[in-house]
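Asker: need a 3D model of the following:
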Amino acid sequence: MAKNAFGDAPWWASAVFYQIYPRSFADGNGDGTGDLVGVRERLDHLVELGIDAIWLSPFYRSPMADGGYDIADPCDVDPLFGTLADFDAMLAAAHERGIRVTVDIVPNHFSDQHPWFQAVLAGGKDAPERSRFVIRPGRGADGELPPNNWPSVFGGPAWHRLPDGDWYLHLFAPEQPDVNWLDPAVPAEFERIMRFWLDRGVDGFRVDVAHSMAKPDGLPDLDLDVLADVGTNMPTAADLRWDRDGVHDYHRLFRRVLDSYPGDRMAVGEAWVADPARLAAYVRPDELNLTFNFALVEAQWGAKSFRDAIDRSLASLADVGAPCTWVLSNHDVDRAATRYGGGPQGVARHRAAMLVELALPGAAFLYNGDELGLENVELPDDALQDPTWERSGHTERGRDGERVPLPWSGDVAPYGWTSGERTWLPMPDGWGPVAVAAQERDPASTLHVVRTAVRLRREVADLTAGEFAWVDAPEDCLSFRRGDVTVLLNTGGVPVPLPTGEIVHASAPVTGELPPDTAVWVR
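Answerer: Next up, the predicted model:
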């Protein structure tokens, strides 16, 4: 078994993962869209950052109705991103640098351009592929009404009518028909997909919408009042569309496939569920290895909110003996610096939160641009591409603001991101100071703060293997100990005394006292 440097735990139990959104990381051929060549060419940035593994968001053949999560061929690379040979070269280059590579698997739906669904459209009610999707007759005198009242995550109803008069379910966009996991062809196909990428050498998977594949018997109507306060994609136990008990059988299949390969192959699930106990079920010993824990994403800036999120997470996963995961941003949520108020204060809080995240027990996930302290970009209406924008009738702007390409060098767009002139989403003015090259030259930059934190996490054993314990802290502060390292976060408005000891690292300059919106590691 491949182990990490801190004992018998498998590598993924305390790894630092780095999410790459391929369209936005780096453009290797100058066409304005990020690609696999760009990823390979920028791997040394990740070596310098010190991460252990990449999570690569979808690069598969797709019409791109939902940023690549509408997959037409899950065993091929979309020409937008390159070729299978480009993927193999990127994977080999990452492995040569000691970086593992995990990729997305999307088991809830395919693209409507997938051969199975195209066969349904061509063959109508006689198509054998029909049972592989969730298709039902409509309600009303002529079946003109959807089978139930479920809403789509992206707005509007979750049903679309077929030419033959029946309706198919799409919990996301109409271009993403849900597959029916009760049909044996579906689990068999996803085992084939997993083995295709595992045979090529990937180290694991991120399971998209891992709480969605099992549908309730009879597909009953949903009490829409339960969504009033949480929206169509946030966890509530009363939302019948998500987190049905049957989903765990499918994750056991994933685990059996992973365990049939050498090298501690792994899977982490994206499960938005109602409470920590439900989340823990996804990482029971025979299910997924890790599951995303969005408690810190949902936490408001403040010591109490952070502590409650950490407490709930640690307690629930301890019951099943699974490591926690920690994440502050990803391609689906506003960047942390924006959520924490934006501007210099938001960036300062983001840096402090990163030091908290990287000192907590378990695995940590960074999103590309976290190391630069990037904020969301307010894009013009005509640049928006997220399906939420159209499906909501232009009332919800969607997720494009956190998907803008990364600035690498220079003072004007496209900041070294492409050799061409255009970028798939426009880059803002004024990003020169946050570009990688500029932050490289500034030892006080966010990039250096994060690099140092990741390096120390590897070098100071207590930051990975030390026991976790809360420590009394001043008002509006949070403090915990990992072995002989004390972490202190000041979310209040006034400086507070520092713990006694040697300052190992801080999110901002510290002299005598810990300033507001700052975190410190003390040994």
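
Asker: contacts, neighbours, all on C-alpha from now
Answerer: Will do.

Asker: quick one: contacts for residue 239?
Answerer: Residue 239 is in contact with 222-223, 226-227, counting by Cα atoms under 8 Å, 6 or more residues apart in numbering.

Asker: distance of residue 382 relative to residue 426?
Answerer: Separation of residue 382 from residue 426 (Cα to Cα, to the nearest Å): 11 Å.

Asker: those two: which is more packed in?
Answerer: residue 426 (18 against 6; other Cα atoms under 10 Å).

Asker: what about that one, distance to residue 403?
Answerer: Taken as Cα to Cα, the span from residue 426 to residue 403 is 10 Å.

Asker: how about residue 98?
Answerer: Taking Cα to Cα, one finds residue 98 at 27 Å from residue 403.

Asker: tell me which element the residue of the chain most remote from its centre falls in.
Answerer: Centroid-distance maximum for the chain: residue 141 at 43.4 Å, with Cα atoms, centre = their mean. Assigned by DSSP states H and E, residue 141 belongs to neither a helix nor a strand.

Asker: can you check residue 322 too?
Answerer: If you go by DSSP H and E, residue 322 is not part of any helix or strand.

Asker: not counting its neighbours along the chain, what's nearest it?
Answerer: residue 283 (6.3 Å; Cα to Cα, 6 or more residues apart in numbering).

Asker: thought the one you found was touching residue 292?
Answerer: No. With contacts counted by Cα atoms under 8 Å, residue 283 stays clear of residue 292, the gap being 10.1 Å.

Asker: helix, strand, or coil at residue 464?
Answerer: helix (DSSP: H, G, I helix; E, B strand; the rest coil).

Asker: let's see this one next, to set against the first:
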Amino acid sequence: MSWWRDAVCYEIHPRSFADSDGDGIGDLRGAAAHLPYVRRLGADAVWVTPFYPSPLADGGYDIADHTAVAPDLGTLGDFDAFTGRAHALGLKVIIDLVPNHTSDAHPWFRAAVAAGPGPGRDRDRYVFRPGHGEDGELPPNDWQSAFGGPAWTRLSDGDWYLHLHAPEQPDLNWRHPEVVADFAATLRFWLDHGVDGFRIDVAHALFKAEGLPDAGPGQHQDPARNHLMPYYDQEELHPLYQSWRDLLDRHPPVAGAVAPRDRALVAESAVFDPDRLARYVRPDEMQQAFNFAFLEAPWDAAALRAVVDASLAATASVGAPVTWVLSSHDAVRPVTRYGSPARARSAALLMLALPGAAYLYQGEELGLPQAWVPDDRIRDPLWTRSGRRDRGRDGARVPIPWSGSCPPYGFSTAAPDRTWLPQPEDWSRLTAEAQEADPHSTLGLYREALRLRREHPVAAHGTLRWLSPAGAPYLAFERGGLACVVNLGTRPLPLAEAGVRGRIVLTSEPSDTGRTPHTPEVVAPDSAVWLIAANENAENDQNAASAENTAAIGKVEDREGNGSHG
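Answerer: Predicted structure coming up:
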């Protein structure tokens, strides 16, 4: 089975991960030094968010050069060293490709501005249009930016340009052959530097409907309607992604990286209709597509079950795995989103028990809550674009705590007020160092869950069997000899009532060790347990395989320099 079908991938937001040179900004050398920690956690791959040159109008997703490294994050040599160390540890490397837009500092856009109004090579690479009204003073249509306000900005020469995000992120014209050719060259460039795959940013947005028709009211208010917008989910996307898949499958292999046909394309496609999302992972397109419907689902048994059922059915129809996501640099952290650490821990066990692939976001395994960032330190453009009503995503991007009792918690040697974003004063108990010594910690829970997940592999789709009846206030299911029970109700749930039998091997409750098999009679509200089916015959063989895998990881860490926190 291809590695990406059931992989656990760990997202690294480099400026907030680890700082190697004391400037307060995380960098590639710092990230490379902490890769043994990621491997020990049990991940199979790392996804690195943009490390390219950028004015940072949108956290690095406004890119001025797609084939270089931002000076504050390191050099191309540092990237090669990062990839080499990841591969030595058995980790695949996925990087962001951001094809919908560039920075307004990109040479192409500067040339477009200088070219003046009217058709021509420079402006045709982007989406420029004359305005409406007597003097062209009105935008070309009613499209709204996902960050708030109109999706059009007018230049002093009278032309308007499209930006579905910040004004500093002009949208590219994907019907222009130079745009197509440039990004194919970008894919080849990074493949030659050893990457194993690409996560395609806003993969649903590259092509816009011909004629740029109005989108109407309610834009960006109901994600379930995203696929109906004239700037999202257009049919022309799919031939493009088929060509990229063919490029990855055919491009020559690189030492240390996966074989060409094992490379992966991952769609960040905010399409909430399961059947339409499944089109992105058809056999000749991408391998994975983030399941945002699962991330957005409320803490409710019926809602979560409906998402799981619809997702598994849709992807099974095209032979693809579901790619589950609980958090990311764009989402409120689960501890805050669900309302408690207990629910976040239970949600983690739910996600990691589901068949398919899973993505973890740095600090999720530490149980970090969403941090409060002071007004004068907020970087997210959502803050200003919303009239300072939406505090944005910076609370999930605060540097993670590695060690110590006060900021910067081992993230950097810089003063606390000099770090990329400020850290809370009360995170000392959440550091990797503190949790390393605590058998009840969230870090321990994640490590054990990933170990058990490896011991009990399952096909990527079509293997989940519900044990709980529809409408129950709890979820119980079995997959490949492993059963999961999550109590989303308000009263304790006796396992006998749930009809689940087996040996409990993991519980989300921090009051238990989470590592010693035991047999509690009930599952508390907002808690989850994993059980090994009583009739599982291959348990000893699987335990032996797990022991060999753990020993192999230990040998690699001994060579690389073990780091519970670097």
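
Asker: quick TM-score on the pair, please.
Answerer: The TM-score (TM-score structural alignment, normalised by the length of structure 1) is 0.94; 508 aligned residues with a Cα RMSD of 1.6 Å.

Asker: ok, back up a step: just the buried subset of the contacts of residue 239 of structure 1, written out for ChimeraX, thanks.
Answerer: Restricted to buried positions by 16 or more other Cα atoms under 10 Å, the ChimeraX selection for the contacts of residue 239 of structure 1 reads:
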select :222,227
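
Asker: strands of the stretch 101-250 of structure 1, start to end?
Answerer: 135-136, 159-161, 167-169, 204-207 (DSSP state E, counting those that start in this stretch).

Asker: among the ones you listed, which is nearest residue 22 of structure 1?
Answerer: Of all the strands of the stretch 101-250 of structure 1, strand 204-207 sits nearest to residue 22 of structure 1, with 14.7 Å by Cα to Cα.

Asker: other SSEs contacting the closest one?
Answerer: Helices and strands touching strand 204-207 of structure 1, by 3 or more Cα pairs under 8 Å, 6 or more residues apart in numbering; DSSP states H and E, are strand 100-105, strand 266-269.

Asker: mean deviation of the helix or strand following the last one from structure 2?
Answerer: For strand 266-269 of structure 1, the following helix or strand on the C-terminal side (DSSP H and E) is helix 276-280. On superposition with structure 2, the average gap between helix 276-280 of structure 1 and its aligned counterparts reaches 0.6 Å (mean Cα distance after the TM-score superposition for structure 1).

Asker: okay, the strands of the stretch 101-250 of structure 1 in TSV with mean neighbour count and distance to residue 364 of structure 1 next?
Answerer: Listed next are those as TSV, based on neighbours: other Cα atoms under 10 Å; distance: least, Cα to Cα, whole Å:
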stretch	mean neighbour count	distance to residue 364 of structure 1
strand 135-136	21	39
strand 159-161	23	37
strand 167-169	25	34
strand 204-207	24	14
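
Asker: so how far is residue 253 of structure 2 from the equivalent of residue 107 of structure 1 over in structure 2?
Answerer: Taking TM-score structural alignment, the alignment pairs residue 107 of structure 1 with residue 99 from structure 2. Here residue 99 of structure 2 is placed at a distance of 24 Å from residue 253 of structure 2 (Cα to Cα).

Asker: the two: who's more crowded?
Answerer: Set side by side, residue 99 of structure 2 and residue 253 show more neighbours around residue 99, with 23 against 17, by other Cα under 10 Å.

Asker: separation between the aligned residue in structure 1 for residue 431 of structure 2 and residue 34 of structure 1?
Answerer: In structure 1, the residue equivalent to residue 431 of structure 2 is residue 435, according to TM-score structural alignment. Distance of residue 435 of structure 1 to residue 34 of structure 1, computed by Cα to Cα: 17 Å.

Asker: before we move on, the earlier item: who has more neighbours, residue 98 and residue 403 of structure 1?
Answerer: Shown here are residue 98 of structure 1 and residue 403; by other Cα under 10 Å, residue 403 has more neighbours (26 against 14).

Asker: which stretch of structure 2 lines up against stretch 189-201 of structure 1?
Answerer: The aligned range for stretch 189-201 of structure 1 in structure 2 is 182-194, by TM-score structural alignment.

Asker: counterpart of residue 32 of structure 2 in structure 1?
Answerer: Match for residue 32 of structure 2 (TM-score structural alignment): residue 40.

Asker: how about its match: what's its closest non-neighbour residue?
Answerer: In space, residue 40 of structure 1 is closest to residue 90, 4.9 Å off (Cα to Cα, 6+ apart).

Asker: for residue 300 of structure 1, see how far away residue 324 of structure 1 is.
Answerer: For residue 324 of structure 1, the distance to residue 300 of structure 1 equals 19 Å [Cα to Cα].

Asker: let me fix that, I meant to ask about residue 169 of structure 1.
Answerer: Counting by Cα to Cα - residue 169 of structure 1 and residue 300 of structure 1 are separated by 34 Å.

Asker: who's in contact with the longest helix seen in structure 2?
Answerer: Using DSSP state H, we find that the single longest helix of structure 2 is helix 539-560. Here helix 539-560 of structure 2 makes contact (Cα under 8 Å, 6+ apart) with 36, 39-40, 88-89, 451, 454-456, 563.

Asker: centre of the chain to that helix, how far?
Answerer: 27 Å (Cα atoms, centre = their mean, to the nearest Å).

Asker: what range does that helix cover in structure 1?
Answerer: Alignment of helix 539-560 of structure 2 against structure 1: no match, by TM-score structural alignment.

Asker: does the equivalent of residue 477 of structure 2 over in structure 1 count as helix, strand or coil?
Answerer: Structural alignment (TM-score structural alignment) places residue 477 of structure 2 against residue 480 in structure 1. State at residue 480 of structure 1, reduced to three classes by three-state DSSP: strand.

Asker: so how far is residue 19 of structure 1 from the residue positioned nearest the centre of structure 1?
Answerer: Centroid-nearest residue in structure 1, with Cα atoms, centre = their mean: residue 330, separated by 4.7 Å. The spacing between residue 330 of structure 1 and residue 19 of structure 1, counted by Cα to Cα, is 7 Å.

Asker: which residues are common contacts for those two?
Answerer: Common neighbours of residue 330 of structure 1 and residue 19 (Cα under 8 Å, 6+ apart) are 366-367.
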